[in-house]
Structures are given as structure tokens and as C-alpha cells.
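> Provide a 3D model corresponding to the input given below.
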Amino acid sequence: MKKTMNSLYKPIYLITIFELISFIACQSPTYNYHFCLGPGNDTATASYKSDLTLLLDYMSSNASDKSFYNDSLNGIYSLFLCRGDVSSDVCRACVSNATQTLTQTCPSDKRAIIWYDQCLFRYSNINFLGQLELYPRLFMWNALNNTSPEEGDIGTRGLLYSLVSQAPYKNMFQTNEMVIGNGPGHRYGLVQCSIDLDVDGCSTCLRELLNQTEDCCIGRRGWRILTPSCCIRYEMYSFYEQTSNLPGSAPENEGGVGKGGKSTGKNTIIIASSLAGFLASVLVAGFSYYSSLVRKRRQKVEGTSQEILKRSSRGSKAAHLTEESIHLHLSDEDHSGDLHHFNLATIQTATNNFSRENKLGEGGFGPVYKVETGSLIY
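Below you'll find the predicted structure:
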């Protein structure tokens, strides 16, 4: 009997562990890109760094029950915005990752911004709160075109125009899906504005990005355009939650670390203590196992679109990222014609498929490889 019970407990335990691992993996935010901004001769002082650390810690703590928050401290302004459909847990994990990443990668910069699929985080020594900012601008798209050439124009534009026209009046966030043309399945779109913008600012931002899609993106299988003030995304697969936790209007915060901020609240879910105890008991084992898997995975040198392309293509499910390109605009004057992007095949060839012999070390964006021309690629 004892042997039978043990044999029953083992599969149940394993199922619980794997479910927990899946849950933890789902909470991990998907990195897109970041910028360390500001002139090189204007580095942060020790006092600035100390204030910034305090502010970032406070911002991260506020992500536990808010999808949007901004605050300031001694001339440092910061803001986070989580995607309108993500849960409080996902939002908190994303903001925590964002603050840690910026602290490590931009240690001497007075301004920085980082995008994940699930959130945006930025800080600056210049007050940007409530200001429309379209740069730096990040373009990402799937290098493959739609299977139906006639599909991409009217139907895609109709979906996007609908989202852009509604979002400024509906919590600065909107999603929708529709069947377009003769192509298989549905098409999905998402737009969002930073909640510190007014209706006119949100509308202007989204329409500017919509105009840009004519040059970069219409006809592609999937793409996104990200700016500090708004974003727009289109895919051939569902990438957002169908039931949204929409961010509402932003009331004044009474307990900010600086001069007060604005925030939007989310419902707090209280879990029974017995369930919490059970989850806690398997959390340690599950997380340890998951961490070991992550370490082993990082040791592999594999040319996947999620690990390369200037560390910027971590935007979707792997099945939809066979090749993805990136195009960066740092300012409205950056239109020289040089497309700062590479496709996967080109980089694999240039780095000998990311061989150990071509790896020089680790850079700010990840592994640094030498290509045949002697250049460096991150």
C-alpha cells in the first residue's frame, strides 16, 4: 500500500512542479530593447545615482498594485506603464526586471528607457511627464511577408485605424482582431498611449506611428513600433489577453517618494492561507529546477532570432520569429537611409553561426562576436 501511495504522489508532485515552472516562465517579461541616453560628458554624479536608486526602488514597489505610475525625486523623473491587459503579477515582474536591467546597463546615464512586451520604464533628468515624445523610436518587424499579397492593405489599415481612433477615448489602450482578406485565421492589433498624455497627445502619437507603417510594415506578417509615448503592434497570432485589465484615469498619489505621482490601481487578489502555504512549499523546489534549466539553456550557443539581432527581437513566440528585423531612429533627424538592421541568415554567416572562436566577450546588450570584416556585433 505504501509503495502504491508513493507511486501516486510522484506523478502528482511532478505535475505540480511543471505547472509551477510554467507559471514562473509566464511571469518572465519579454525584453525588446533599451537605450542609455544623454551625452557622454554628462554622466551621473554619486548623488544622482543615490537618488536614482531610491526612486527606482520606490517605483518598483508601486508596481505591485498599479499598472501606471510616475514620480520624481530631486530633479529625476520616472515613469512605468504596463500593457493594459497584463495582470498585477506580470506588471510587477516586468517593472522589477526593467529597473534592474537599467541599473546594470546604464549605470552612469542620467536618462534611459527600456521596452518589454509587457511594460515600459523610463527615467530622465528632464521633466517629460505629460509631454509627447516620439523618439527614440524602435521598429521591429517579421522579415516574412503575408502569404496573400493582396491581404495587407485595406483590411490591416481598417483594423489599425479603428484602434487608433478609439484608444485615446478608452483608457489609452485598445485591442481588436478580425479576419482579413483571404488569408488564414485572424489578425490582431494593439495600441497604447502613456496615461500621462491627454487625448490630443495620444491621438497625435498614434497617428504618427500609423503613418510610419506605410513605409516599414504594411504587408508584413507581424510588426511593432515603440516610442516613449505610445506604441502600436500587429500580429497574425493572439499576443494579448482577451479579457483586459484596462488602466483607468490616473488619480493623484498621496505617498510618493518625491512630489507625488499618478497611478492606476488594480484589484488585489487574496489567496487562502492554506493554498498559499502549499504553493510556498513547492515554490523553492520548482524555482530551483527552473533556474537550473535556465542556466543550462544559457550555456548553449544557438543562433535563434530571440537571442540575436542586436538583442532586440525578443518580441513574440519563437514559432513566429523565424526572422525579425530592427530599425532604430534616435531622433527625427535620423533618416539617412541607413537601415540599422540585420537578418538572421546574414549574422549567422558573418559570425560562423555564433561559434566560440568568434565570441570576444560580453557587451552591454549581451555576447559580442567578431564578424569576417573585423567589426563587432552584439
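> can we go C-alpha only for contacts and neighbour counts from here?
Will do.
> chain center to stretch 161-177, what's the gap?
When distances are taken as CA atoms, centre = their mean, to the nearest Å, stretch 161-177 is centred 19 Å away from the chain's centroid.
> Now do the end-to-end distance for that stretch.
End-to-end distance of stretch 161-177 (CA to CA, to the nearest Å): 12 Å.
> For that stretch, buried residues please.
Judged by neighbour count using 16 or more other CA atoms under 10 Å, the buried positions of stretch 161-177 are 163-164, 166-168, 170-177.
> now the other sequence, so there's something to compare against:
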Amino acid sequence: MSFNNHNYLLIFSLCILYVESADPSAQLCNQNSNTTNPEITKNIDSILTTLVQATSKSGYIITSSGSGKSQVFGLAQCRQDVPNEECSTCVQTAAKEIKTICPDRVDARIWYEYCWIRYNTENFLGQVDTGYGTFYYNVENVTDPKTFNNALGTLMSRINKLASAPGNKGNAKDQTKLSDFVTLYALSQCTQDLSQLSCQQCLAIAVGNFPTYCDRKKGCRIIYSSCYVRYELYPFYFPLDKTLALQSSLMTNYLSVIKNP
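Below is the predicted model:
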């Protein structure tokens, strides 16, 4: 990997990832978005209440609260494969944590494995946002990178097209057999406010990071504000055998890279 691009701040951390982690996968508290305006704070609280209530029922919502310079825009979404109960639990946790992690910020975002929440006084809805990203990659390499990369490229191309297709709510998942004993699993997800073309654009940018950050790696996830892609050599999306998934992922070392514009 090259680290000569000074436009990005790269932060590395060695961590243990679990299938159902209580910690956020990523978070952003814009340091340039402090506010002491009580009206904005009130609108943020209103947004979070609405996001939790609506997302727990439907899995997705975009909304706004207030008007003028105090108006706040919000989005919450669960991964489309996640059952309602897990979705509801996730968004409740996210709404609570984002206020704790990002106090007095008008631009705040938090991602968990099953859901994510975002709000801002600037209208971000319908716009592709890949300025901030968090990337995780497995430190272990595959044994046959050429075969693996070919299979991964074909799989990601297929599910990215499905995710951006009308009626699929920006979501697609699939798997492919690499051998009799090894299966590759992948998932793509856009925020549902994006158009078909914008979803395609975001996913293409996300997958475009694979050669740089995830080349030959057994697992990888790219988290942007507008989309998310992930692949693993174990089942991680629903419906799944939780015992099998947990056994496959426990004590697997990942490195994380945080990219700030």
C-alpha cells in the first residue's frame, strides 16, 4: 500500500472482530460542526426519536426536523438482511451512542454491523458520500490469490448490479464456491436515498479499494456514508448459523484504516 497521499489521514489499529460486536464499526464526529444552538439540539433529539421509531418498524427512514438554519436532516437504515428484532436493538443503541460520542455536533455518523445513523444540518440526502471511510481487512492471505480475485470480482460485480436494481432497496448478497470445502460470501448495501446510478457509483468506488487495501486478504469490509461492501470466507449475513459464523470469525485479526478527506 502507498501512503504518499497527504489528503488522507490513515490510522491503523489491530483489533479483534466478533460477529455481534457491541462497539461501533465506525464513527464520525465532524470537529468543525460544533453547535451551542438550543434549537438545533432540540431538532437533533427529535430526529433521533423519529429515526429509532420508524427504522425499528421499516428498516429505513429519511426525515428532517425544524426549518431554516436550524433544520436537521437525518437518515437511519438497517442492513436489509437483518431481522426486525436485531434492527430495532441496533438503531436504539446507535441513537444512544451517537449523542454520547458526538455531543454538540451537527454532523454526526455512526455505523454498527447491522445498522447506521446519520444527521446533519446540511442536506446530504440523495448524494453519494465517499469522503470519509473505514476499511477493515483480514491480515491473513488466501493461498491462491489469482483464483480468489477472479471469483471475488465476478461475485462483487453480480451483487453490485443486483443491489442497484429497482426493487432491491440497495441491497444484495450472494456466495460462490471456491472449492468443495471453501465458500466466499459477499454483501453490498447502499443507503436507500440514492438513485440507481448513484448506488452503482458508490459501490464501484467501494470495490475499487479492494486492490489497495484488501488484495489477497481473506476478508474485507469497506464502510462509506452512502454504501457498504463486505466479503468473508464464512457466513456473516442472515439467515445464518450463528454458531458456525462465530466459530469462523472469533480471534481473527483485522487491521482497520480510517480515511478522512
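> quick one: TM-score?
Remark: TM-score between the superposed chains equals 0.83 [TM-score structural alignment, normalised by the length of structure 2]; 232 aligned residues with a CA RMSD of 2.1 Å.
> in structure 2, what residues pair with stretch 77-93 of structure 1?
With TM-score structural alignment applied, stretch 77-93 of structure 1 matches the range 73-89 in structure 2.
> So for that stretch, what gets flagged as buried?
Those would be 73-82, 84, 87-88, for stretch 73-89 of structure 2 by 16+ other CA under 10 Å.
> Same check on stretch 63-81 of structure 1?
63-73, 76-81.
> Figure out the length between the terminal residues of that stretch.
Start-to-end, stretch 63-81 of structure 1 (CA to CA) is 9 Å.
> one step back: which ones among the buried residues of stretch 161-177 of structure 1 map onto strands?
F173, Q174, T175, N176, E177 (DSSP state E).
> And the strands in the stretch 251-378 of structure 1?
262-265, 324-329, 359-363, 366-370, 376-377 (DSSP state E, counting those that start in this stretch).
> for the stretch 101-250 of structure 1, same thing?
111-116, 119-124, 137-142, 173-179, 186-193, 223-226, 230-235.
> Residue in structure 2 paired with A46 of structure 1?
Counting by TM-score structural alignment, the partner of A46 of structure 1 is P38.
> ok so, going back, I'd like to know which of the strands of the stretch 101-250 of structure 1 is closest to A350 of structure 1.
strand 137-142 (20.6 Å; CA to CA).
> Next one: S60 of structure 1 from Y169 of structure 1, what distance?
Taken as CA to CA, the span from S60 of structure 1 to Y169 of structure 1 is 28 Å.
> can you pull out the helices in the stretch 101-250 of structure 1?
Using DSSP state H, counting those that start in this stretch, the helices of the stretch 101-250 of structure 1 run over 154-166, 199-216.
> just to revisit the earlier point, show me which pair in the buried residues of stretch 73-89 of structure 2 is furthest apart.
For the buried residues of stretch 73-89 of structure 2, the farthest-apart pair by CA to CA is F73 and D81; their separation is 25.2 Å.
> picking up where we left off before, how about the buried residues of stretch 161-177 of structure 1 in TSV, adding distance to A25 of structure 1?
Formatted as TSV, these follow (distance: CA to CA, whole Å):
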residue	distance to A25 of structure 1
L163	30
V164	32
Q166	33
A167	30
P168	32
K170	31
N171	29
M172	28
F173	25
Q174	26
T175	24
N176	26
E177	26
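> quick check, nearest of those residues to S292 of structure 1?
Closest to S292 of structure 1, out of all of these and judged by CA to CA, is T175, at 36.7 Å.
> The closest one - nearest residue in space that isn't next to it in sequence?
L190 (4.4 Å; CA to CA, 6 or more residues apart in numbering).
> Ok, A95 of structure 2 next?
Nearest one to A95 of structure 2, counting by CA to CA, 6+ apart, is L48 at 6.0 Å.
> Relative to Y188 of structure 1, how far out is L79 of structure 1?
27 Å.
> likewise N97 of structure 1?
From N97 of structure 1 over to Y188 of structure 1 (counting by CA to CA), the distance is 27 Å.
> Figure out which of the strands of the stretch 101-250 of structure 1 is closest to A345 of structure 1.
strand 137-142 (13.5 Å).
> can you tell me what part of structure 2 that closest one aligns to?
Counting by TM-score structural alignment, strand 137-142 of structure 1 sits on residues 133-138 of structure 2.
> Can you give the distance of the matching stretch from its chain's centre?
10 Å.
> Would you mind listing the buried residues in that stretch?
G133, T134, F135, Y136, Y137, N138.
> State the number of residues packed around the closest residue to the last one other than its chain neighbours.
Same thing as N138 of structure 2. Leaving aside its sequence neighbours, N138 of structure 2 sits nearest to Y254 (CA to CA, 6+ apart; 4.4 Å). Neighbourhood size, Y254 of structure 2 [other CA atoms under 10 Å]: 19.
> Kindly report the same for Q31 of structure 2.
Counted with other CA under 10 Å, Q31 of structure 2 comes out at 12.
> Could you measure from the nearest residue to it once chain neighbours are set aside over to T36 of structure 2?
The shortest distance from Q31 of structure 2 to any non-neighbouring residue, by CA to CA, 6+ apart, is to R105 (7.4 Å). Separation of R105 of structure 2 from T36 of structure 2 (CA to CA) stands at 9 Å.
> More neighbours: which of those two?
Set R105 of structure 2 next to T36 and count neighbours by other CA under 10 Å: R105 wins out with 25 against 10.
> The more buried one touches N34, doesn't it?
Yes - R105 of structure 2 lies in contact with N34 (CA atoms under 8 Å); the separation is 4.7 Å.
> Map V179 of structure 1 onto structure 2.
Mapped onto structure 2 by TM-score structural alignment, V179 of structure 1 lines up with K177.
> how near is G75 of structure 1 to L120 of structure 1?
For G75 of structure 1 relative to L120 of structure 1 (CA to CA), the value is 20 Å.
> now K3 of structure 1
As defined by CA to CA, K3 of structure 1 lies at a distance of 52 Å from L120 of structure 1.
> And K49 of structure 1, by the same measure?
In terms of CA to CA, K49 of structure 1 sits 21 Å off from L120 of structure 1.
> neighbour-wise, which of the two wins?
L120 (27 against 17).
> Which position in structure 2 pairs with that one?
In structure 2, L120 of structure 1 lands on W116 (TM-score structural alignment).
> I figured that match hits Q77, correct?
Yes - counting by CA under 8 Å, Q77 is a contact partner of W116 of structure 2 at 5.7 Å.
> Just give me the match in structure 2 for D109 of structure 1.
Match for D109 of structure 1 (TM-score structural alignment): R105.
> Look up how far N120 of structure 2 lies from its match.
9 Å.
> what's the answer for M156 of structure 2, then?
Counting by CA to CA, the gap from M156 of structure 2 to N120 of structure 2 is 31 Å.
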